[in-house]
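Peer 1: Below: sequence and its predicted model.
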Amino acid sequence: MDALPTTPSFRLDGRRALVTGAGRGIGLACAAALGQAGAHVTLAARSRSEIEAGAQAIQAAGGQADTLLIDVNDVAGTAAALDGVAPFDILLNNAGTNRPKPFIEVSEDDYDAVLGLNLRAAFFVAQCVARRMINAGLRGSIIHMGSQMGHVGGPRRSLYCASKWGLEGLSKAMALDLAPNGIRSNTVAPTFIETPMTRPFFEDKAFLAGVLEKIKLGRLGTVEDLMGVVVFLASDAAALMTGTSLVVDGGWTAE
């Protein structure tokens, strides 16, 4: 018989990864996951103390990590900072925010804050990273942290849904434009994940009960639920995956 095929590696040794919004929560966990898989991880955010603590923790665990102090809303400043370091093989476009409120109460400031960070900043970070990948001849992986709310609607989530549906469309179009360069673009679409940003929402017991009713596996998501997914999309194991979304929602969108 022919030799058995070998599973492509999930290891990321020798690759450079950039994670935005890496100071806490999902971003920090996924930075740790990429580091544990062997990547050199650059943690990027506005909070110097948080990303430095995260990088030190990754280093203490035997990984390779450094930091980049940027505000991704500042497109020109972010581009200058990224142009000042070596190109990346992997981007996790993770920085994001939310201002839940009824549609008719949303202000221009709310709109600009949520769409500005979740979509505009993500667009231009990805553009800058992709340009550097192309110029360096790297066949990279760009991963956008989307949401189940990029696949369905939700009450008091008009801005968040708009930004995350937009991110899904952006990723698909990027996948088409970047495929000739061997660069992949995908999204991860989680359900409600318990993090410092979301924890205050769950203090509302009625809200929590409604969420748990829709998550068919019966629990909130954890950051650990996303770590393996991100490593998979970054790795050679996902070499033929581009322009798609991995929905990690415990069954929310299944009905």
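Peer 2: It's in.
Peer 1: CA only for contacts and neighbour counts going forward, please
Peer 2: Noted.
Peer 1: so residue 94 touches residue 18, yeah?
Peer 2: No. Counting by C-alpha atoms under 8 Å, residue 94 sits too far from residue 18 to count as a contact (9.8 Å).
Peer 1: what about those two, which has more around it?
Peer 2: residue 18 (29 against 24; other C-alpha atoms under 10 Å).
Peer 1: right, and that one touches residue 43 too?
Peer 2: Yes. Look at residue 18 against residue 43 with C-alpha under 8 Å: they come within range, at 6.3 Å.
Peer 1: for residue 104, what are its contacts?
Peer 2: Residue 104 makes contact with no residue under the criterion C-alpha atoms under 8 Å, 6 or more residues apart in numbering.
Peer 1: Comparison target below:
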Amino acid sequence: MSHELFSLAGRRAVVTGGGRGLGRAIAAGLADAGATVAVISRTHRDVEAVAQELGDGVMPLAMDVTGNDPDVMVDAMEDLLGGSIDVLVHAAGIQHRDSAESFAAEEWDRLLLTNLSAPFKLSQELGRRQLERELPGSHIFIGSLGSTLSIPKAAAYTATKSGVYGVARNLSTEWSGRGIRVNCIGPGYFRTALTEPVFADEHRYKRMLDRIPMGRFGKPEELAGAAVFLASDASSYITGQILMVDGGWTAA
């Protein structure tokens, strides 16, 4: 197999939540594969720092994906990148932990908006444009272990990540025959700001580590290969799938 199949040279990519954590690692991987990448985050400081650190080909855009009209957001992304978007990665996400019986309604709504509604609406708008222009594309949603398993004290997060996988399957069914592939990546436990409360709990840390066949937690950069693969021609016949990157957790 030619290594060119994995090349993203000449392609324009957007990574929401690209200012830190898994989103930043994915942005770095796409850029290293040759893509021009727009990193999106609500925090201007974060995206500016990532763009400066990753160098040429990575462009910052401070934007709240939950607080703007999708058409306005895609216009801004296309203006920044200088043309139509080829690859969209939904890495923006939030978490809130509480027991199901105590879970606050406002927190439920906040997670559904950020983790599920916002990425669907953004893909909906970009997909509409790609279909109208008869352009191919790759949309990549970020799920989690919660896309296929339950996570205690994370009812809303589990619901949104299950929903993300459902959206990816549905969009794939509707769009893949017209050139747009839609897939999902399911990260296991990686040490980021989102998962830090878990790592701070010594008992839970040990219990989770014991469940991972590889015997360790993931490093954010280990997620980049999956994103490059799903964005590239190397996965040209793969759509509607979830690729678990979890050290074997869901296989055990």
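Peer 2: Looks like it came in fine. Worth saying up front: this structure is predicted, and the values here are computed from it rather than measured.
Peer 1: After superposition, what's the TM-score here?
Peer 2: Aligned and superposed, the two chains score 0.94 in TM-score terms (TM-score structural alignment, normalised by the length of structure 2); 247 aligned residues with a C-alpha RMSD of 1.4 Å.
Peer 1: what sits against the alignment partner in structure 2 of residue 96 of structure 1?
Peer 2: The alignment partner of residue 96 of structure 1 in structure 2, by TM-score structural alignment, is residue 93. Taking C-alpha under 8 Å, 6+ apart, we find residue 93 of structure 2 in contact with 17, 111, 114-115.
Peer 1: Is there a neighbour count for residue 191 of structure 2? I'd like the number.
Peer 2: With other C-alpha under 10 Å as criterion, residue 191 of structure 2 counts 17.
Peer 1: Next up, identify which helix or strand the corresponding residue of structure 2 for residue 35 of structure 1 is on.
Peer 2: By TM-score structural alignment, residue 35 of structure 1 lines up with residue 31 in structure 2. Residue 31 of structure 2 is part of helix 21-32 when elements are defined by DSSP states H and E.
Peer 1: Which residue range of structure 2 does the top helix by length along structure 1 align onto?
Peer 2: Longest among the helix segments of structure 1 by residue count, using DSSP state H, is helix 158-178. Under TM-score structural alignment, helix 158-178 of structure 1 corresponds to residues 155-175 of structure 2.
Peer 1: That stretch: which residues count as buried?
Peer 2: 155-169, 171-173, 175 (16 or more other C-alpha atoms under 10 Å).
Peer 1: ok, now stretch 178-197 of structure 2?
Peer 2: Buried residues in stretch 178-197 of structure 2 (16+ other C-alpha under 10 Å): 179-191.
Peer 1: Restricted to strands, list the residues you listed.
Peer 2: 180-187 (DSSP state E).
Peer 1: Serialize those to TSV and add fields for distance to residue 249 of structure 2.
Peer 2: TSV is the format used below for these (distance: C-alpha to C-alpha, whole Å):
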residue	distance to residue 249 of structure 2
180	30
181	26
182	24
183	20
184	17
185	14
186	11
187	10
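Peer 1: now, which of those residues sits nearest residue 213 of structure 2?
Peer 2: residue 187 (14.7 Å; C-alpha to C-alpha).
Peer 1: Which stretches in the stretch 51-200 of structure 2 count as strands?
Peer 2: For the stretch 51-200 of structure 2, strands defined by DSSP state E, counting those that start in this stretch occupy the ranges 58-62, 87-90, 137-142, 180-187.
Peer 1: how big is the offset of the longest one relative to structure 1?
Peer 2: This points to strand 180-187 of structure 2. Superposing on structure 1 and averaging over aligned pairs (mean C-alpha distance after the TM-score superposition for structure 1), strand 180-187 of structure 2 comes out at 0.4 Å.
Peer 1: list the helices and strands that strand packs on?
Peer 2: For strand 180-187 of structure 2, the contact count by 3 or more C-alpha pairs under 8 Å, 6 or more residues apart in numbering; DSSP states H and E identifies strand 137-142, helix 155-175, helix 224-231, strand 242-245 as packing neighbours.
Peer 1: That strand vs helix 21-32, what angle?
Peer 2: 130 degrees (axes from the mean of the first three to the mean of the last three C-alpha atoms, to 10 degrees).
Peer 1: now strand 180-187 of structure 2, how far from the chain's geometric center?
Peer 2: 8 Å (C-alpha atoms, centre = their mean, to the nearest Å).
Peer 1: now the shortest one
Peer 2: Here the centre of strand 87-90 of structure 2 is set off from its chain's centre by 7 Å, with C-alpha atoms, centre = their mean.
Peer 1: what about it, how far off from structure 1?
Peer 2: Using mean C-alpha distance after the TM-score superposition for structure 1, the mean distance for strand 87-90 of structure 2 is 0.4 Å.
Peer 1: For the residue mapped onto residue 145 of structure 2 from structure 1, the count of nearby residues, please.
Peer 2: Using TM-score structural alignment, the partner of residue 145 of structure 2 in structure 1 is residue 148. Close neighbours of residue 148 of structure 1, defined as other C-alpha under 10 Å, add up to 23.
Peer 1: Next up, the contacts around the closest residue to residue 148 of structure 1 other than its chain neighbours.
Peer 2: Once flanking residues are discounted, residue 148 of structure 1 sits nearest to residue 189: 4.9 Å by C-alpha to C-alpha, 6 or more residues apart in numbering. Going by C-alpha under 8 Å, 6+ apart, residue 189 of structure 1 touches 145-150, 245-249.
Peer 1: Can you tell me what residue 189 of structure 1 aligns to in structure 2?
Peer 2: Match for residue 189 of structure 1 (TM-score structural alignment): residue 186.
Peer 1: again with residue 54 of structure 1
Peer 2: Per TM-score structural alignment, residue 54 of structure 1 is aligned with residue 50.
Peer 1: what's the spacing between that match and residue 169 of structure 2?
Peer 2: Remark: distance between residue 50 of structure 2 and residue 169 of structure 2 (C-alpha to C-alpha, to the nearest Å) = 31 Å.
Peer 1: cool, and residue 55 of structure 2?
Peer 2: In terms of C-alpha to C-alpha, residue 55 of structure 2 sits 34 Å off from residue 169 of structure 2.
Peer 1: Now residue 34 of structure 2: closest residue in space that isn't a chain neighbour?
Peer 2: Per C-alpha to C-alpha, 6+ apart, closest to residue 34 of structure 2 is residue 9, 4.2 Å.
Peer 1: for residue 28 of structure 1, same thing?
Peer 2: Per C-alpha to C-alpha, 6+ apart, closest to residue 28 of structure 1 is residue 22, 4.6 Å.
Peer 1: Need the three-state assignment for that neighbour.
Peer 2: Secondary structure assignment for residue 22 of structure 1 (DSSP: H, G, I helix; E, B strand; the rest coil): coil.
Peer 1: give me every residue that touches the corresponding residue of structure 1 for residue 127 of structure 2.
Peer 2: Structural alignment (TM-score structural alignment) places residue 127 of structure 2 against residue 130 in structure 1. In this structure, residue 130 of structure 1 makes contact with residue 183, judged by C-alpha under 8 Å, 6+ apart.
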